[in-house]
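S.K.: quick check, what structure comes out for this input:
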Amino acid sequence: MMRSYLFVPGDRPERFAKALAAGADVVILDLEDAVAASNKAIAREHIAKAVEEGAEVMLRINGHGTPAFADDLALLRRLRVKGVMLPKAESIGPLQELAAVTDAPVLPLIESALGLWRVLDVAGGPGVERLAFGSIDFQVDAGCDGSDAALLHARSQIVLASRVAGLQAPIDGVSVALDDAQVIAAEAAHSRALGFAGKLCIHPRQVPVVNQVFTPSAEELAWARRVVEASERSGGAAVSVDGAMVDLPVLIKAQGLLALA
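M.R.: A predicted model of the protein is given here:
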């Protein structure tokens, strides 16, 4: 299960071990927004050292067209990483350049109006494993606020494009709440209800909340077992469970919950 993706600035090596021990499914060492231009070179050195010493991490590189993109590609050419997050993904070209230097899975960040307009093209690019939503940058680019209503269309498009392209379910953007577990849980639950499989995190305290929300609950698993057992007893025919009809789509949902567990 890839539910939580925790960002760590690439120029803060003293935080790497803490992040790796925070329980996140994926730790992302960041070379982009969290690192000042003057620190990007030293960040690459810190990241290379950590990976060469065995750290299993993903990298968020700098965007295509920025001065740092070529240097990030050179770093990827010599490192084995868990994955690559490509910011400001808007076309297939940068994905092709990535595929030429690494076979690591790629997570394009959809965080602009153009990226959303071309999301299906991006989803079909080489090496793409799943999409992620850069909700904060998208708000700025699209000129909308961060309410659920304002971002509903973008989120739904990313979920639909992922499904059409045959990708794993996408990852939703960060929560700006750091200490309010109820807010983080509510945002994560909204993401899960829309079809996202996880959420980006910017602080270790967010990780356990996100993991819990995106893990099937005991009640969900008990329901799923009842559905599967009832379907087996009926020989695959439609059957009633807890007063509701169970047919093939419901069975597939139940099987999916059990598979996650």
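
S.K.: CA atoms for contacts and neighbours, from now on please.
M.R.: Will do.

S.K.: any idea how far apart the tips of stretch 2-18 sit?
M.R.: One end of stretch 2-18 to the other measures 19 Å (C-alpha to C-alpha, to the nearest Å).

S.K.: do stretch 187-206 as well
M.R.: 11 Å.

S.K.: what number of residues lie near N39?
M.R.: 13 (other C-alpha atoms under 10 Å).

S.K.: that one belongs to a helix?
M.R.: Yes. Secondary structure assignment (DSSP: H, G, I helix; E, B strand; the rest coil) places N39 inside a helix.

S.K.: for it, give me its contacts.
M.R.: D11 (C-alpha atoms under 8 Å, 6 or more residues apart in numbering).

S.K.: pull up the gap between it and V81, please.
M.R.: 21 Å.

S.K.: ok, now A185?
M.R.: The value you get for A185 to V81, if C-alpha to C-alpha is used, is 30 Å.

S.K.: how about the helices in this structure?
M.R.: Counting by DSSP state H, the chain has helices at residues 16-20, 40-52, 69-78, 93-99, 113-117, 119-123, 135-142, 148-164, 181-194, 207-213, 218-233, 248-260.

S.K.: so for stretch 68-85, what gets flagged as buried?
M.R.: For stretch 68-85, burial by neighbour count (16 or more other C-alpha atoms under 10 Å) applies to 68-70, 72-73, 75-76, 79-85.

S.K.: so who does the nearest residue to F16 once chain neighbours are set aside touch?
M.R.: Using C-alpha to C-alpha, 6 or more residues apart in numbering and skipping the chain neighbours, the partner closest in space to F16 is V8 (7.0 Å). If you count contacts by C-alpha under 8 Å, 6+ apart, V8 has them with 15-16, 19, 27-30, 34, 202.

S.K.: check the gap between V8 and G235 for me.
M.R.: From V8 across to G235, the span is 50 Å (C-alpha to C-alpha).

S.K.: V101 is in contact with L76, correct?
M.R.: Yes. The pair L76 / V101 is scored as a contact, 6.6 Å apart, by C-alpha atoms under 8 Å.

S.K.: wait, what's in contact with D137?
M.R.: 111-112.

S.K.: next, the structure of the following sequence, for comparison with the previous one:
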Amino acid sequence: MRLGGPWLFVPGTQEPRFAKAHSAGASQVIVDWEDAVDPRDKDGARETTARWLASSPPTWVRVNAASTEWYESDVAALERLDGLAGVVVPKADDPGVLQHVGDRLARPVMALVESARGLDRARELARTPAVVAIAFGSLDFAHDLHCAPTDRALLAARSELVLASRLGDLVPPIDGVSANVQDPQAAAADARLARELGFGGKLCIHPRQIAPVRTAFAPSESELSWARAVLAAAADTRGAVLGPDGEMIDRPVIERAHAILESTI
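M.R.: The predicted structure is shown next:
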């Protein structure tokens, strides 16, 4: 299962869009039962998703938060869905809740951190056995902290999620959505920053965001050229050697070069 790259949300009430979402090129598709579904339509979203997952490609589902009245019904409905790839748990701040969901459904869990309390417990969440990845609910997080959802304001939180994921031996975390769906390059710029910080993917809310996000997380031609040059230089010597940019080539540099080339496979 590929956990990096673009993840695409699709509203749980929009069954005609489920197949389109899977064909749009996202790494993973998330059927959303939370923010994208009106409270009056929660039951309908469960029924619609159940029909789809009976014969669909593996698909993730975002349930409603554990503190809501819909959570228990969401989890109960997911127990019967064979096509379920995993569960996205929003407002994640309790390792016990995440483990209970994972155990009950026998599926991997993504912890969506969206609050100060969630960030405070991010390292515990990352060490929860059922959790395979952490995602950043940046807009909700900014609202919770009464701060602007800007790169500077959220830098510390993003860096903490990268560190927590590494300490928990998880894949790099998944960054939050870009709200501007009219300008795909806005998502691309956000994705490039996230990758620079150590994120491995990004949540998307429109198919037009997928291609620019995927490109942003892929190595550039200059990075690939650098990696090839580093490995070529390292292969020609047993001692210290300078790389293509004058940088001394040692083990961390060689490992980074290998990682860049392997990320294109």
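
S.K.: let me see the TM-score of these two.
M.R.: Once superposed, chain against chain, the TM-score is 0.96 (TM-score structural alignment, normalised by the length of structure 1); 260 aligned residues with a C-alpha RMSD of 1.2 Å.

S.K.: just the helices of structure 1: most buried one?
M.R.: Sort those by mean neighbour count, taking mean count of other C-alpha atoms under 10 Å, and helix 119-123 sits at the top with a mean of 23.

S.K.: which residues are in contact with that one?
M.R.: Outside helix 119-123 of structure 1, the residues touching it (C-alpha under 8 Å, 6+ apart) are 89-92, 108, 110, 115, 130-131, 157-158, 161-162, 164-165, 167.

S.K.: with stretch 46-55 of structure 1 instead?
M.R.: When contacts are defined by C-alpha under 8 Å, 6+ apart, stretch 46-55 of structure 1 is touched by residues 10-11, 13, 29, 57, 75, 79-81.

S.K.: how about a cut-off of 10 Å?
M.R.: With C-alpha atoms under 10 Å, 6 or more residues apart in numbering as the contact definition, stretch 46-55 of structure 1 has outside contacts at 9-14, 16-17, 20, 27, 29-31, 40, 42-44, 56-59, 75-76, 78-82.

S.K.: same deal with stretch 239-251 of structure 1?
M.R.: With contact meaning C-alpha under 10 Å, 6+ apart, stretch 239-251 of structure 1 is reached by 223-234, 236-238, 252, 254-257.

S.K.: and S67 of structure 2, what's its match in structure 1?
M.R.: In structure 1, the residue paired with S67 of structure 2 according to TM-score structural alignment is G65.

S.K.: what about its match, neighbour count?
M.R.: Neighbours of G65 of structure 1 (other C-alpha under 10 Å): 9.

S.K.: what residue in structure 1 is paired with A21 of structure 2?
M.R.: That one, A21 of structure 2, aligns with A19 by TM-score structural alignment.

S.K.: my guess is A36 of structure 1 contacts D11. True?
M.R.: Yes. A36 of structure 1 is within contact range of D11, at 8.9 Å (criterion: C-alpha atoms under 10 Å).

S.K.: find residues that contact each of those two.
M.R.: In contact with both A36 of structure 1 and D11: A43, using C-alpha under 10 Å, 6+ apart.

S.K.: when those two are compared, which one has more neighbours?
M.R.: D11 (23 against 13).

S.K.: how many residues are close by the aligned partner of D30 of structure 1 in structure 2?
M.R.: For D30 of structure 1, the aligned residue in structure 2 is D32 (criterion: TM-score structural alignment). Neighbours of D32 of structure 2 under the rule other C-alpha under 10 Å: 24.

S.K.: right, and D32 of structure 2 touches P11 too?
M.R.: Yes. Under the criterion of C-alpha under 10 Å, D32 of structure 2 makes contact with P11 at 5.0 Å.

S.K.: re earlier: show me the contacts for the match of S67 of structure 2.
M.R.: P94.

S.K.: recalculate using a threshold of 6 Å.
M.R.: Residues counted as contacts of G65 of structure 1 (C-alpha atoms under 6 Å, 6 or more residues apart in numbering): none.

S.K.: isn't V26 of structure 1 right up against Y5?
M.R.: Yes. Look at V26 of structure 1 against Y5 with C-alpha atoms under 6 Å: they come within range, at 4.7 Å.

S.K.: higher neighbour count, these two?
M.R.: Just comparing V26 of structure 1 and Y5: by other C-alpha under 10 Å the higher neighbour count belongs to Y5, 26 against 22.

S.K.: surely the more buried one touches A197?
M.R.: No. Between Y5 of structure 1 and A197 there is no contact under C-alpha under 6 Å: 11.0 Å.

S.K.: overlap in contacts, those two.
M.R.: With C-alpha under 6 Å, 6+ apart, Y5 of structure 1 and A197 have no common neighbours.

S.K.: what's the local residue count around the aligned partner of D145 of structure 1 in structure 2?
M.R.: In structure 2, D145 of structure 1 lines up with A148, judged by TM-score structural alignment. By other C-alpha under 10 Å, 13 other residues sit near A148 of structure 2.
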